[in-house]
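**Student:** Predicted model, plus sequence, below.
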Amino acid sequence: MSDAIEAPARLDLGLPWHNSFAALGPAFFTELAPTPLPAPGLVCGNTALARELGLAPDLIGSPQGVAAFTGNLPLAGSRPLASVYSGHQFGVWAGQLGDGRAILLGELQTPAGPQELQLKGSGRTPYSRMGDGRAVLRSSIREFLGSEAMQALGIPTTRALCVTGSPAPVRREEIETAAVVTRTAPSFVRFGHFEHFAARDQLGDLRRLADYVIDRFYPGCRHGERLAGNPYAAFLEQVSERTAAMVAQWQAVGFCHGVMNTDNMSILGLTIDYGPFQFLDAFDPNHICNHSDEQGRYAYNRQPNVAYWNLFCLGQALLPLIGDQELALAALESYKTVFPRELEGRLGAKLGLGRAEAGDRELVEQILSLLAADRVDYTIFWRRLSQHVAGTGAEPVRDLFLRRDDFEAWLRRYGERLDRAGRAAAAQGMLRSNPKYVLRNHLGELAIRQAKLGDHSEVETLLALLQAPFDEHPGHDDKAGFPPDWASQIEISCSS
């Protein structure tokens, strides 16, 4: 008789599952298990998120945890599936898409509320469209760090629990190694889910999906008086407003998504699908971060209009339920009100202006124009300006500009405005609005290079900095400095 202890057939996370999306029915997904990977190992884990979810932090790195979060060991109570959706990609109707390399394990009931658990890179699904269903180490680390950076900046986003890696080869532009990101969110439903059923004239399923999302996430839409008491129009209005607020935050922090297809837009107003994203280095309103975006559709300054275009597509999909085109258009109008208001508020906070005054908009427009004219580093400018207001002197921020006279003239006007707002309160707010650390491309690239050699320490260091981006972190000033010359040569694409 052997004394060997057999490995469990499945892992129990100790939390109840609900799996509400799976209850929608087979029209919405295909049930299938993740495809195992050989010799998986932990690349990076997010113990802070594990605690928020009510999971034991050491579970992530345990052999069972690594196996489960790679897709090699089933989780007790989960119901793995790949969902189907459609969408517009680069402005063109792409037809049926779906989870081509992601598998939803189910919905956990956590101390932070219901959270879906999804494995990205877990193998082929019926929606892979000739793809291999895998993710690579490079893109997985970028998503892990990028989503947690956004979370710490206060921007709505999906989260990342961990990344596991495997020596299994994956072909992209070159041969790379496989990895899996475990992602969490209250829901991974996208605009494209609604487009899918509307395009196929499956109006019963369209209504079922809309009712599901409304009842779970927008229950107030059932009882409001706005928009003729139409719950589907109210739903569209709420999604428009959440999306407007999210994109305003992107613009304020200098975040470029890179691939704002309708299938990459969250119905909850979350930043989702971290592919060719980038935080701006030099401020260039026309910056295109996605090497695949040859027409510049998703350039930084076009993101607000693209978001509205995507919402219009969502409105078209919901029109059979709303039943009134004018009502649908009225619901979309809220975006045009909320986005500029939110952006103005965010930029005002970055300048420490307090209560809005006449002339604030001109002050903001002038500094953005100067930043663009001299291609000033976006993050460094705002941080140095915050430190100047806190009393460290103006010379470091002056040194960023070639057009010194123009900047001096602006700085005088700004100083007069600050005197009315109160400098002490302004400085305190600015240092909590203007991060010292963002995930610059070159920082991610250096961490990825080390990780490919088996050294994950740089990923862990970046995670710690990005989870507290407004703090000073003595000894790490190099990660808040100007990017090296080679950083501008980094190319990120839809395969990134």
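**Tutor:** Structure received. Numbers count the residues shown, from 1 in each chain.
**Student:** Please count neighbours and contacts with C-alpha atoms only from this point.
**Tutor:** Fine.
**Student:** ok, Pro80 - how many residues close by?
**Tutor:** By other Cα atoms under 10 Å, 25 other residues sit near Pro80.
**Student:** residue contacts, it?
**Tutor:** By Cα atoms under 8 Å, 6 or more residues apart in numbering, Pro80 lies in contact with Glu31, Leu32, Ala33, Pro34, Ile103, Leu104, Leu105, Gly106.
**Student:** Then Ala424?
**Tutor:** Listed by Cα under 8 Å, 6+ apart, the contact set of Ala424 reads Val389, Ala390.
**Student:** and it, helix, strand or coil?
**Tutor:** At Ala424 the chain is in helix, as set by DSSP: H, G, I helix; E, B strand; the rest coil.
**Student:** Could you measure from it over to Ala198?
**Tutor:** Ala424 sits at a distance of 54 Å from Ala198 (criterion: Cα to Cα, to the nearest Å).
**Student:** try Glu445
**Tutor:** Here Glu445 is placed at a distance of 41 Å from Ala198 (Cα to Cα).
**Student:** same thing with Met246?
**Tutor:** 26 Å.
**Student:** on that earlier part again, more crowded one of Glu445 and Ala198?
**Tutor:** Ala198 (23 against 17).
**Student:** which one is that one nearest to, not counting chain neighbours?
**Tutor:** Leaving aside its chain neighbours, Ala198 sits nearest to Ala317 (5.2 Å; criterion: Cα to Cα, 6 or more residues apart in numbering).
**Student:** Going by contacts, tell me the helices and strands next to the helix or strand harbouring the one you found.
**Tutor:** If you go by DSSP states H and E, Ala317 is part of helix 303-322. Counting contacts by 3 or more Cα pairs under 8 Å, 6 or more residues apart in numbering; DSSP states H and E, helix 303-322 packs against helix 191-199, helix 203-217, helix 231-253, helix 325-351.
**Student:** okay, now the one to match up with it:
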Amino acid sequence: MPHLPPAPEPLDLPLPWNNRFAGLGEAFYAPLQPTPLPAPYWVGTSASAARWAGLDANHLDSPEVLQALTGNRLLQGSEPLASVYSGHQFGQWAGQLGDGRAILLGELNGLEVQLKGAGLTPFSRMGDGRAVLRSSIREFLASEAMYGLGIPTSRALCVTGSDAPVRRETVETAAVVTRLAPSFIRFGHFEHFCHHGMPGELKILADFVIDHYYPDCRTDARWNGNPYVALLAAVTERTAHMVAHWQAVGFCHGVMNTDNMSILGLTIDYGPFQFMDAYDPAHICNHSDTGGRYAFYKQPNVAYWNLFCLGQAMMPLIDEQEHAIAALETFKDIYPRAFAGRMAAKLGFSEVQVAHKPVIEGILKLLAADKVDFSIFWRRLSHWVRDEASAGDSVRDLFLDRAGFDTWLLSYSELLAHIPQAMAADLMLKSNPKYVLRNHLGEQAIQAARQKDFSMVADLLKVLETPYDEHIEFDAWAGFPPDWAAHISISCSS
């Protein structure tokens, strides 16, 4: 076990801390203290996330809170801990894992507050417990971008930085992200207690999740009164909807290990993620994923596989295998319907009809064949519908196969003629974001931040919080990526 630091000086800031996870018992976590970093500074803060957590956004200007959210001072009433879990990584059982650089402070107003990068924990294994500025900015912006898109996600309250060196492929500087979520419990928590033959703790965990996050599972009559089957079905449903939303906006997670899957169906652990530029279903955003396990088009199937791992972990509570399989099989119905609904909305249809399927499939094939920029296409199509087809060439010019696109557009226009065009355009502009966190934008913000210029971090946050708005002054950020963007390498290293 690594040497852990003593408790830092507490900060007397009256906050309504609740430490429910700490009440689960010593098998679930290790108590510890963050490791201080020298001379911290603010990198980025989200007033929106602060309001979401019921916190005073003015605290994010406080030098004392800066120290606390870097791990240099203890917030009075919090009980820092690192939770233990296990999991499958890249399809292989990895054994015990746990929070190797994340420290849970407790709950505020129903949200867990976690410091990522605040130092060693008993589960750091060969790591140093730190995060670097590069990955911390990416996670901060991605969390808030996903929230702005309406996708279930953890959020990021702030990023703090320090010039303390951290070695990855090269020497970088340290940073800490303060993350927020109703819970950071993962599929891997369940796998841990099942694999280690701890049915009592497995039941405590499942009951905790049901009672606090899925209370309807106690009264769900669909599963013979078994709340644990109901829980598995509910997690399956949330996960299916989350991944359908990913696929509809071109979001690649990059490392969908079971220990990175939220029991609440939230997008968590933003490592080698990417919003696609050119549409390529086979795109692999994680350079560490040499086998392509987490390619974009595989994400729904990986989610289903991960849910099966969760189902296996819950078998000591479910008993009957056919009940677990029945709960998991709901994914095969929920995901396609959710995805079709998202894609129909992108085309301006409020309800999915049988006639929409070939139009959806047809445009995705055309986008893939010509490697058309995913976000730009959908936004231009939205404007084409809004402007009564007066800007048709702006969409058509995106395709090499003009004849193929013209044929598709004719079929689409015939369907569109049956609904009010203004309503269709309004739905499309609310379903097709103008802005996503493209890799090159994040990279530019990181390079500026390394020079202590955090203005682009703040501006990107402003735009990504409301990505469906025009933000005319930032129009360039909605344009095509530069050629060098294709050479940005993102991996599991952070």
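**Tutor:** Yep, that arrived. Because the structure is predicted, anything quoted here is derived from the model rather than measured.
**Student:** TM-score of the superposed pair?
**Tutor:** The pair, once superposed, lands on a TM-score of 0.97 when counted by TM-score structural alignment, normalised by the length of the second structure; 485 aligned residues with a Cα RMSD of 0.9 Å.
**Student:** Checking the counterpart of Ala179 of the first structure in the second structure next. Helix, strand or coil?
**Tutor:** In the second structure, the residue matched to Ala179 of the first structure (TM-score structural alignment) is Ala175. Here Ala175 of the second structure is strand, with the state taken from three-state DSSP.
**Student:** List the contacts of Ala175 of the second structure.
**Tutor:** Thr70, Gly117, Arg130, Ala131, Val132, Leu133, Ser136, Val159, Thr160, Gly161, Ser162.
**Student:** from the residues you listed, which is closest to Pro227 of the second structure?
**Tutor:** Gly117 (36.2 Å; Cα to Cα).
**Student:** The closest one contacts Val177, doesn't it?
**Tutor:** Yes: between Gly117 of the second structure and Val177 there is a contact under Cα atoms under 8 Å: 6.9 Å.
**Student:** The two: who's more crowded?
**Tutor:** Val177 (31 against 28).
**Student:** Count the neighbours of the nearest residue to the more buried one once chain neighbours are set aside for me.
**Tutor:** Take Val177 of the second structure and drop its neighbours on the chain: the residue closest to it by Cα to Cα, 6+ apart is Val159, 4.6 Å away. Neighbourhood size, Val159 of the second structure [other Cα under 10 Å]: 27.
**Student:** The one 5 residues further on now?
**Tutor:** Neighbourhood size, Ala164 of the second structure [other Cα under 10 Å]: 15.
**Student:** Which residue in the first structure aligns with it?
**Tutor:** Match for Ala164 of the second structure (TM-score structural alignment): Ala168.
**Student:** how about its match, what does it touch?
**Tutor:** For Ala168 of the first structure, the contact set (Cα under 8 Å, 6+ apart) comprises Leu37, Pro38, Thr177, Ala178.
**Student:** Quick one, which of those are buried?
**Tutor:** Neighbour counting over the contacts of Ala168 of the first structure (16 or more other Cα atoms under 10 Å) leaves Leu37, Thr177, Ala178 as the buried ones.
**Student:** if we can go back for a sec, mean per-residue distance, the helix holding Ala317 of the first structure versus the second structure.
**Tutor:** Comparison of helix 303-322 of the first structure with the second structure after fitting gives an average deviation of 0.2 Å (mean Cα distance after the TM-score superposition for the first structure).
**Student:** give me the stretch of the second structure that that helix matches.
**Tutor:** Helix 303-322 of the first structure lines up with residues 299-318 of the second structure when matched by TM-score structural alignment.
**Student:** Pull the distance from the matching stretch to the chain's centre.
**Tutor:** 19 Å (Cα atoms, centre = their mean, to the nearest Å).
**Student:** what do you get for stretch 439-450 of the first structure?
**Tutor:** With Cα atoms, centre = their mean as the basis, stretch 439-450 of the first structure stands 18 Å off its chain's centre.
**Student:** what does stretch 240-251 of the second structure give?
**Tutor:** Distance of stretch 240-251 of the second structure from its chain centroid, counting by Cα atoms, centre = their mean, is 10 Å.
**Student:** In the first structure, what range does it match?
**Tutor:** The aligned range for stretch 240-251 of the second structure in the first structure is 244-255, by TM-score structural alignment.
**Student:** just to revisit the earlier point, which one of the contacts of Ala175 of the second structure sits in the busiest neighbourhood?
**Tutor:** Neighbour-wise, the contacts of Ala175 of the second structure (other Cα under 10 Å) top out at Thr70, 32 neighbours.
**Student:** Okay, buried residues for stretch 418-432 of the first structure please.
**Tutor:** Leu418, Ala421, Arg423, Ala426, Ala427, Gly429, Met430, Leu431, Arg432.
**Student:** how about those in JSON lines, adding distance to Glu294 of the first structure and secondary structure?
**Tutor:** Conversion of these to JSON lines gives the following (distance: Cα to Cα, whole Å; DSSP: H, G, I helix; E, B strand; the rest coil):
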{"residue": "Leu418", "distance to Glu294 of the first structure": "42", "secondary structure": "helix"}
{"residue": "Ala421", "distance to Glu294 of the first structure": "44", "secondary structure": "helix"}
{"residue": "Arg423", "distance to Glu294 of the first structure": "45", "secondary structure": "helix"}
{"residue": "Ala426", "distance to Glu294 of the first structure": "41", "secondary structure": "helix"}
{"residue": "Ala427", "distance to Glu294 of the first structure": "41", "secondary structure": "helix"}
{"residue": "Gly429", "distance to Glu294 of the first structure": "39", "secondary structure": "helix"}
{"residue": "Met430", "distance to Glu294 of the first structure": "36", "secondary structure": "helix"}
{"residue": "Leu431", "distance to Glu294 of the first structure": "37", "secondary structure": "helix"}
{"residue": "Arg432", "distance to Glu294 of the first structure": "36", "secondary structure": "coil"}
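**Student:** of those, closest to Leu24 of the first structure?
**Tutor:** Closest to Leu24 of the first structure, out of all of these and judged by Cα to Cα, is Arg432, at 42.2 Å.
**Student:** ok, now which ones touch that closest one?
**Tutor:** With Cα under 8 Å, 6+ apart, Arg432 of the first structure has these contacts: Phe470.
**Student:** any idea how far the aligned residue in the second structure for it is from Ala449 of the second structure?
**Tutor:** Counting by TM-score structural alignment, Arg432 of the first structure lines up with Lys430 in the second structure. Lys430 of the second structure sits 31 Å away from Ala449 of the second structure, taking Cα to Cα as the criterion.
**Student:** coming back round to it: what's the neighbour count on the residue nearest to Ala198 of the first structure?
**Tutor:** So Ala317 of the first structure, with other Cα under 10 Å, has 23 neighbours.
**Student:** Please apply the same query to Arg297 of the first structure.
**Tutor:** Neighbours of Arg297 of the first structure using other Cα under 10 Å come to 19.
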